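Asks: pasting the structure only:
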């Protein structure tokens, strides 16, 4: 192994001073993320990276992690809603946003990554976030009722069992809190009025995973929900909409202490003033503007203005002016001008003082129909006369490429990552990284080839969150998806009609319950925390859905009858399978070379279901049994 080569030839040695702005041009493809990763790794300062769209945030985060695995990345996520939407962002997104905001003010290194669309949102005041954040530590004395009231005022929801950030539960001397920004909930064990232990636990198994000495509790929402916050909202609402509050459900819900869906777009009404992201950034931060950032900001503002014009005539739900919710790009730029600013560019500008030894990455397509499918790669190697790193999208794709290149002069050696390849002597390497673009470095002479350069740009399938066992069509993700009088199905009680939410006091604890009406007017109250027990009614005619009777075995009979039908179908399928197993059919032989050529020439990325179907078909064709 050799020492890592000097990459100063592609990284600007001296960053601009505070108040200065420079352009880094001549950075093509992924080379700009190599340059940024090297700068952030070698200079102990925080960086703010502004990208032109929300989709790029995850992709660039992966690129930076590949080029510098130890680099601290702080992603400030978007709400992932349209302007003036009537839907609220997911609580885990709000949790991550608040955690990031509370962290970035004190950063000494690492990179804050966000999109320009997210950066233009007006935010909760920094002072309010600091004031509403508090800490707990072992040995600290707390008043149980006062602590519960403080959590409620901070936007935390009282439930029977915590499962998501922003929830708490009280059971005797135990208090469970899922702090915003935390990965796991916390169990507070009280001895009288003193904190005896603070234990982190798994919300699914309820098993303790460790103990901590102290913990920070952030507010659960980006706006206050205490009486003072509600009073400020009411005052500001009347000031902005002088004649539009008496019949507004938004105004009435907030007045009653509720947080209606889409309330985030009224955030300025809860605070006397708002901040923008620049107000949270440390004074020694280096701001990196990706190319085309101003064009992206203008397009975003245009789309916001169009949404405003389409929705501003709804007198039952008046909306704030765009300037109250979003900042102009010039305002953001002006607020950052006291910091060191760098503008990235993929074009070469002769007047720029920062020059980088990179060239435009080229496509080197593998042509399966050619006599020599790898002729483009060989020509590329002869021209560059340097080292080459192939990047596969996944471990499975890496193995396919290794098999494809096995007998070639450029057969690569497997490396764990970029740093391992730089420190090795082998000329050809391969690693796993889903980069969108490759890179061509002049000194040291090095080429990075991605799968899109080899096989053409494929449609990307994003990784999705793990799904539960229940069908995604039937599970109710959010109460806002339900309309009053919609038929729903409870796992244990059958079909009823959803009547909305109702606050009930049980054992001196106020909780929100889902109200469901069954036959003969019987009512069932389900804690909001048990939402997973309820699913949509999937019958053909929701208007005439049959309601079941509580206290009878009607639902149990229906389930038992359905189970009997399932068993009958299963027995029939087993019989068919047994007959099929006794017969012999034709077993096809797969031509691996021809099949691999076909796969590599296919211009799209298969979905998970498509890949499984292809594997099943191939297996069936090679199976001697029909």
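Replies: Ah, there it is. Quick caveat: nothing in here was measured; it's all calculated off a predicted structure. Numbers count the residues shown, from 1 in each chain.

Asks: from here on, contacts and neighbour counts on C-alpha atoms
Replies: Fine.

Asks: list the buried residues in stretch 395-404.
Replies: 398, 401-402 (16 or more other C-alpha atoms under 10 Å).

Asks: nearest to residue 302 among those residues?
Replies: residue 398 (42.6 Å; C-alpha to C-alpha).

Asks: what about the closest one, distance to residue 335?
Replies: 45 Å (C-alpha to C-alpha, to the nearest Å).

Asks: now do residue 328
Replies: 11 Å.

Asks: repeat for residue 579
Replies: Taken as C-alpha to C-alpha, the span from residue 579 to residue 335 is 76 Å.

Asks: who has more neighbours, these two?
Replies: Using other C-alpha atoms under 10 Å as the criterion, residue 579 and residue 335 rank with residue 335 on top: 14 against 10.

Asks: packing partners of the strand ranked longest in the chain?
Replies: Criterion DSSP state E: the longest strand present in the chain is strand 494-506. Applying 3 or more C-alpha pairs under 8 Å, 6 or more residues apart in numbering; DSSP states H and E, one finds that strand 494-506 contacts strand 487-490, strand 509-517.

Asks: got another one to weigh against that:
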């Protein structure tokens, strides 16, 4: 069971995310249930020092929804709203619900999937799970336990309690505060959780939820971490007090001990519990010291210092671990790092490496070999039956990644000038929001320029102008685009799926490049006698870029593997000359050349240029397009199949299934981005084992993607 702390600062204007609150409430509910087997609760000092709902309140707020249960749609909607759920049009995140006729979609706290309730009148007829990403049903269940989505509830009693205590605490003038007015109207407001004590009759700590016989194990660093937390809470509270004023909207902080345990209460709670201290340092076993026989990982610092091959040392160490009966597990930072580590260790004699996707799978794989798993660990450990090594244990401190280049604030300010209120923008962390314009907000009693964004549910986000690199203009059509919700998971889930797709594409590109690297291609080298004479016919002096492009193409043709080069140049800058020289080299080497153009006009121009430049050389040039007479087209097709036509210039007619080449060696594609999908598939088939040269003056993303993916 995991019990996290709020993912916001003390006395913040931001709320903890619904995901965090859902996880906290699910953990507290799990502690209320009796269990026949031992349970492990993992938490932090920050979470344990914060007050929360009482065990009675948790039990009181739980509801069971299952087929056959009777509850009206209005009553269910009110129940969800008062329990912190947010009504939306389409459910994407935990803590959201939507009502569509007789269907109610909701994403309950602590649930892994969203639920779809089908009503017949006031009776729940069925409960199905569905994927919020595509809204498709994934299965049926017998029912589920509905937990609140927030620790701050807006039922009738809680609102009355808040109103009375807020006036009592801060005076009648405070009734003009946006917080007071929003709660009075039954609306949720960002940051309202920091006034949780005003909503509840009483609060409890995590220790109040633990059974009387619970064993508490704390790390040696817990004492220092708790003290730092208390100091931070006091500091944030004092800053809020100093900045507070009587003006409406001013932040009116509660006392520190209202929402957090006081240092003395923390010490008393630890003294009252059966607390054990865990230390990484060796101590002699005694009546009060229990040795778990867990030690640190093997240190490869001596090998790194002496220049010894570290991978060979790791492979030897893994063999010793296997011989001693321990299960060896290697932990990497990412999938890419794991792949790289597998290859490096394999090159140095490691056998039996197996990739595992979970800890249980890793333990099973390590029974017979070496398990490699992705785990966010800096250092491993050695236990009686298992030994974990991380990349940092083997290779030393992680290399500092090169900082990402920050987007130019000036560039976005220029872009900002083209935006009008109501346009959509994208925040790197929060997703799609609506631009409301530049505004000033008081910070430490001084005005501060910010960009104001509005998100789903009316939430507002103010981005300081010095942090504008986190914003970009929404690039797609705004029609049908929906706003994300602050603190929601939909944006992060979309980003995660896109990252997975990018990884898949990257894997495909790497595989394609690898296949090209090992695939043999025709070695085509310039004819020492004819090529200089052909070059001399060029009536202009080559530019530096043109010269470099020609040399690169000739090197590709002579490399012994299929060329796939993209030449980008503006109109009139000499791309055709690069194609002419490549065609000459290939044709004089005995291979056929096909030049494919998107239009008949362009095909006619290229054919005329080719005929003029190749005049006097023993090469036959044909043409194919819808404007070519039927007799000439038939003769060209027959010549290509027989091998008597050396170069053919034409439109997509060259891509017809009726056209066969005897010894096609080079395909030149002009303005590739103007071809349709069907023609591109035919081009891919032609490009399987031949040299390809693509020319374009407009390198749109599709052209670049085609160049890389083949």
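Replies: Noted; the coordinates are in hand. All figures in this text were calculated on a predicted structure; none of them were measured in a lab.

Asks: what's the TM-score here?
Replies: The TM-score (TM-score structural alignment, normalised by the length of the first structure) is 0.60; 437 aligned residues with a C-alpha RMSD of 4.4 Å.

Asks: format the buried residues of stretch 395-404 of the first structure as a markdown table; extra columns: distance to residue 319 of the first structure and secondary structure.
Replies: Shown next, in a markdown table, are these (distance: C-alpha to C-alpha, whole Å; DSSP: H, G, I helix; E, B strand; the rest coil):
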| residue | distance to residue 319 of the first structure | secondary structure |
| --- | --- | --- |
| 398 | 51 | helix |
| 401 | 54 | helix |
| 402 | 57 | helix |
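
Asks: quick check, nearest of these to residue 428 of the first structure?
Replies: residue 402 (11.6 Å).

Asks: separation between the closest one and residue 419 of the first structure?
Replies: Distance from residue 402 of the first structure to residue 419 of the first structure, by C-alpha to C-alpha: 20 Å.

Asks: does the residue most central in space within the second structure belong to a helix or a strand, and which?
Replies: Centroid-nearest residue in the second structure: residue 496, 3.0 Å away (criterion: C-alpha atoms, centre = their mean). Using DSSP states H and E, residue 496 of the second structure sits in helix 490-518.

Asks: could you do residue 64 of the second structure as well?
Replies: Here residue 64 of the second structure is assigned to strand 63-65, by DSSP H and E.

Asks: residue range for that strand in the first structure?
Replies: Using TM-score structural alignment, strand 63-65 of the second structure corresponds to residues 134-136 of the first structure.

Asks: also stretch 414-421 of the second structure?
Replies: So stretch 414-421 of the second structure sits over no part of the first structure, by TM-score structural alignment.

Asks: likewise for stretch 667-681 of the second structure?
Replies: Going by TM-score structural alignment: stretch 667-681 of the second structure matches no residues.

Asks: ok, now stretch 3-20 of the second structure?
Replies: Under TM-score structural alignment, the match for stretch 3-20 of the second structure is residues 76-93.

Asks: end-to-end on the matching stretch?
Replies: Per C-alpha to C-alpha, the first residue of stretch 76-93 of the first structure is 9 Å away from its last.

Asks: now do stretch 431-444 of the first structure
Replies: Start-to-end span of stretch 431-444 of the first structure (C-alpha to C-alpha) is 19 Å.

Asks: and what about residue 98 of the second structure, helix, strand or coil?
Replies: strand (DSSP: H, G, I helix; E, B strand; the rest coil).

Asks: hmm, it is touching residue 81, no?
Replies: No. If you go by C-alpha atoms under 8 Å, residue 98 of the second structure and residue 81 don't touch, sitting 10.9 Å apart.

Asks: so for the two, which sits in the more crowded spot?
Replies: residue 81 (23 against 20).

Asks: sorry, back to before: show me what the residue nearest to the centre of the second structure aligns to in the first structure.
Replies: So, by TM-score structural alignment, residue 496 of the second structure is left unmatched.

Asks: could you pick out the longest helix of the first structure?
Replies: Once the first structure is assigned using DSSP state H, the helix that runs over the most residues is helix 554-582.

Asks: how far does it sit from its chain's centre?
Replies: 41 Å (C-alpha atoms, centre = their mean, to the nearest Å).

Asks: what packs against it?
Replies: By 3+ C-alpha pairs under 8 Å, 6+ apart, helix 554-582 of the first structure packs against no helix or strand.

Asks: skip ahead from it and say which helix or strand is next.
Replies: Counting by DSSP H and E, what follows helix 554-582 of the first structure is helix 592-601.

Asks: tell me, that next one lands on which residues of the second structure?
Replies: Against the second structure, helix 592-601 of the first structure falls on no residues (TM-score structural alignment).

Asks: only the buried residues of that helix, if you could.
Replies: So helix 592-601 of the first structure, judged by 16+ other C-alpha under 10 Å, has buried residues 597, 600-601.

Asks: try stretch 282-297 of the second structure
Replies: 295-297.

Asks: tell me the angle the longest helix of the first structure makes with strand 494-506.
Replies: 130 degrees (axes from the mean of the first three to the mean of the last three C-alpha atoms, to 10 degrees).

Asks: so for helix 554-582 of the first structure, what gets flagged as buried?
Replies: So helix 554-582 of the first structure, judged by 16+ other C-alpha under 10 Å, has buried residues residue 555.
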